[in-house]
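Q: Have a look; sequence and predicted model below, questions after that.
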Amino acid sequence: MTNSQLTPGVAAGRLDAEHLAANFADVAPPLGAHEARVAADRCYFCFDAPCVTACPTSIDIPLFIRQIATDTPEAAARTIFAQNILGGTCARVCPTENLCEGACVREAAEGKPVEIGALQRFATDGLMAAGGHPFTRAAPTGRKVAVVGAGPAGLSCAHRLALLGHAVTLYDARPKAGGLNEYGLAAYKVPGGFAQAEVEWLLKIGGIAVVSGWALGREGSLEDLRAGHDAVFLGIGLGGVNALGLAGEQLDQVLPATDFIRELRQASDLAQLPVGRDVVVVGGGMTAIDAAVQSKLLGAEKVTIVYRRSQAEMPASRHEQDHATASGVKIIPNAAPVAIFGAGAVREVEFAYTRPGPKGLEITSQTFRLKADQLFTAIGQRLAGTPAPLALDGNKIAVTGAGRTSLPNVWAGGDCAAGGDDLTVTAVAEGRDAAMDIHASLKGA
């Protein structure tokens, strides 16, 4: 396991290959053609549709559902991809219950929304499986743009710029493009190598050169990029992780949840991936949920998520929380870690109950301990390094408008940029909008 040694409580092969394959199968199997038409028929095709307003990429949802209902799913896919080129991944991982489906009038009237996410997947998967690309690149403009970070924001920005005729070089520090989609999402949400298949399909637009193993500040500087390109887009994500700040955090098997998820996503054989008997996850967002659920799916006997605030305040959606508890994960709200115990490796974690106070969250004197042979931390991420001399807003890159930074001809979007939600779909929208602003700027230059 990354950055630590195996201990008696942590072992690989807790489940056999058959059980692992079943556990990590597609969590939401796709709709068939008949099922999709039945689901599409439930849409009211609202003129002033609240689902469109709720979608960060502003997909014309009633239009694409009508296109499915009229048996033209390829047209539906083009409608989706025109706004969200990563519509395939977003159909799988978007918190639709909080976005489009949560705003659906069927949800308000009946408590059962139109299955927008599943319908989006039906349309996008069908077109991608056909192998072609729905758009044709414009004539080359002679302009060169550097896009740093091949995650959702960078991929979205690069595709839109290439579509408009610009020459794009896409730099990424890792061996594979995809960013969060490849390294950070739960394996059961995007199984079967979908993330890489989506990247390969996206690159069919042409005009995008991918440079892997290139990190900003290591292989080159921001000034180098500015000197060699007409514009630069930064979609570098948040490579650093926040620490608990407790003694014992250096013990073996105290790990960032992001490291565990990344290792799992890149494992060729899940039976070789070690997991503890008693796993504790600190945090309340999607990373915490994904780490906890996947620990259980690997064969951990007891998995507990502990969050410092109430369960209603957890950043992860209620749907994801319910999925975790249905998978056998226990959630303990209103508690914060105060001590980590062990000799060489973690053995126990002490928590104190919390309560709201006049100056914020207060730690009470009431404590409890949880046995843990693995402790995953998921308490937020931060910039791994500041691309000097950019201005910051808190611990993120300060931006105005469609991602303009404090430097001329430098844009930023996705998790590394201030403002917006830390969602895949939001990153896609920010990358796309930055590309349009870059295009307008280059045309006027």
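A: Nice, thanks for sending it over. Just so it is clear, the structure is predicted and the values come from calculations on it, not from any experiment.

Q: From now on I want contacts and neighbour counts done on CA atoms only, so please keep to that.
A: Will do.

Q: Q83 contacts P56, correct?
A: No. Q83 is not in contact with P56 according to Cα atoms under 8 Å; the separation is 9.7 Å.

Q: and for those two, which residues touch both?
A: Contact criterion Cα atoms under 8 Å, 6 or more residues apart in numbering; residues shared by Q83 and P56: A429.

Q: Give the next helix or strand downstream of the host helix or strand of A162.
A: Assessed by DSSP states H and E, A162 sits inside helix 152-163. Next in sequence after helix 152-163, counting helices and strands by DSSP H and E, comes strand 167-172.

Q: So which residues make contact with that next one?
A: Applying Cα under 8 Å, 6+ apart, the set of residues contacting strand 167-172 from outside is 140-150, 154, 158, 161-162, 207-215.

Q: Filter these down to the ones in helices?
A: The helices, defined by DSSP state H, take in G154, A158, L161, A162 from the contacts of strand 167-172.

Q: can you tell me which residues contact the second one?
A: If a contact means Cα under 8 Å, 6+ apart, then A158 has V147, V168, L170, I208, G431, A435 as its contacts.

Q: So which of these is the closest to P134?
A: Checking these against P134 by Cα to Cα gives I208 as the nearest, at 16.4 Å.

Q: can you pull the contacts of that closest one?
A: The contact partners of I208, by Cα under 8 Å, 6+ apart, come to A158, H159, A162, A167, V168, T169, L170.

Q: ok, V281 to T377 distance?
A: V281 sits 6 Å away from T377 when distances are taken as Cα to Cα, to the nearest Å.

Q: hold the first one in mind and look at this next one:
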Amino acid sequence: MTNSQFTPGVVPGRLPQGSYGQNFSDVAPPLDAHEAQVAADRCYFCHDAPCMEACPTSIDIPLFIRQIMTGTPEAAARTILSQNILGGMCARVCPTENLCEGSCVRETAEGKPVEIGALQRFATDTMMAKQSHPFSRGPATGKSVAVVGAGPAGLSCAHRLAMKGHEVTVYEARAKAGGLNEYGIASYKAVDHFASKEVAWLLQIGGIKVVENWQLGRAGDGGLEELLADHDAVFLGMGLSGVNALRLAGEDKAGIAPATDFIAELRQAQDLAALPVGRDVIVIGGGMTAVDAAVQAKLLGALNVSIVYRRARAEMPASTHEQEHALANGVRIIENAAPVAIHGNGAVREVEFAYTRAGESGLELTSDTFRLPADQVFKAIGQTLGATPEAVKVAGGKIWVDGAGRTSAPGVWAGGDCAVGGDDLTVTAVAEGRDAAEDIHSYLMGA
């Protein structure tokens, strides 16, 4: 975990051994068959289906719920997966309260929506438990496509291209496929190595080769020109690899690290009791990553955990549900405050914050400051694109795309967090990868 393990006070094993399994158990246990029937029975099967309109992947939600009602959950799974091949993970991590369930008529009328996410999980888990794959490859086209990044966008693109009969090679910079799903979300949202199981299930379609520990542009690996020489098209779905800096003196002190690094290490840890955590932990930021880091630090045994966000809670990117989850786990949320100084001799000891206010030219720092003790600080203030091929146009810090993911470079598409329009959601990345694959297929077949 970067240099934080050398910080006094950042130690492993703060809790009794048995506490870790309980703390990191499934945050939303699955429905059983009877519970699924009861939940499905609440659906009105609306003709205009506002829930479907709110889903970035346009899953036919009324249809799959009706299929669960009729006792055919595998048919429901096929309905889901035909639009969202990572429907199992999305059922676990989607902010449904802002999407399908937030648009549910039951939510509007009663304040209690149909449990769409839980029903989606019931259907997809039922199919995956039988190790069955509902799709098969089309006739071979003789075309090959390179997909850079084995995250949600890349995997979705690769699977749809394989369905069309193309040969696909996925190039992944890390040691395991999965991207955000494998390395970037709280472990209690996807227990029992679900992300890797879903990848293995997805690859059952065939025609997809995964090359791991390969990074675009890295010496010895290859660049965009080489990929275009070896393949008929390229899809870029490598996510965001850089982390925004606080731009404060002392940011390199021991105990300060990106929240994404902390989450990734926790997700890959074989023994959570061996993972160091501080006594006083501060997470700077207000998105899902900030919440995931803060809650997991608390579950590892940190005594005091604070999320500090520069704007009001109502403006936090993390959903209200996620914020309430953090509060329920003992995390303090401090709003309208921004870091202005880091204190400590070699290792962080305190972070100084200034309260903020809305000014004529935007957010302003006030002269009203306070300090929080800290032996561990996680930065969750956004990520950056990292290195990008010169042939690809960049706009607003992301790869510029037009239509279904076409970049400025011929034969190159992009989608997910690395592309303009990506909004850091697994479900959106899946939709963009799927739609790009359809456009790539049309391009390759001359349609």
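A: Here it is on my side, so go on. As the structure is a computational prediction, the values presented were derived from the model and not from experiment.

Q: Let's see which of the contacts of strand 167-172 of structure 1 end up in strands.
A: Counted as lying in strands by DSSP state E, out of these, are K144, V145, A146, V147, V148, I208, A209, V210, V211, S212.

Q: does the fifth one really touch I236, like I thought?
A: Read that as V148 of structure 1. Yes. With contacts counted by Cα under 8 Å, V148 of structure 1 reaches I236, the gap being 6.1 Å.

Q: any residues in contact with both of those two?
A: Counting by Cα under 8 Å, 6+ apart, the contacts common to V148 of structure 1 and I236 are G154.

Q: ok, and the closest non-adjacent residue to the spatially most central residue of structure 2?
A: Nearest to the mean C-alpha position of structure 2, by Cα atoms, centre = their mean, lies L180 at 4.4 Å. Distances taken as Cα to Cα, 6 or more residues apart in numbering put G151 closest to L180 of structure 2, at 6.0 Å, once the chain neighbours are dropped.

Q: pretty sure that neighbour is touching G237, no?
A: Yes. G151 of structure 2 is within contact range of G237, at 7.1 Å (criterion: Cα under 8 Å).

Q: With structure 1 overlaid, report how far the helix or strand in which G88 of structure 2 is found is off on average.
A: Per DSSP H and E: G88 of structure 2 is located in helix 87-93. Superposed on structure 1, helix 87-93 of structure 2 shows a mean distance to its aligned partners of 0.2 Å (mean Cα distance after the TM-score superposition for structure 1).

Q: tell me what that helix is packed against?
A: Using 3 or more Cα pairs under 8 Å, 6 or more residues apart in numbering; DSSP states H and E as the contact test, the elements touching helix 87-93 of structure 2 are helix 116-129, helix 194-202, helix 426-444.

Q: Could you save the ones you listed as TSV and add columns showing mean neighbour count and distance to A264 of structure 2?
A: Below are the helices and strands packed on helix 87-93 of structure 2 laid out as TSV (neighbours: other Cα atoms under 10 Å; distance: least, Cα to Cα, whole Å):
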stretch	mean neighbour count	distance to A264 of structure 2
helix 116-129	22	24
helix 194-202	17	13
helix 426-444	24	16
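
Q: For R106 of structure 2, which of those helices is the nearest?
A: Taking Cα to Cα, helix 116-129 is the member of the helices and strands packed on helix 87-93 of structure 2 nearest to R106 of structure 2, at 11.3 Å.

Q: Show me what V412 of structure 2 lines up with in structure 1.
A: Aligned counterpart of V412 of structure 2 in structure 1: V410 (TM-score structural alignment).

Q: helices or strands up against the lengthiest strand in structure 2?
A: Longest among the strand segments of structure 2 by residue count, using DSSP E, is strand 362-373. Here strand 362-373 of structure 2 touches strand 350-359, going by 3+ Cα pairs under 8 Å, 6+ apart.
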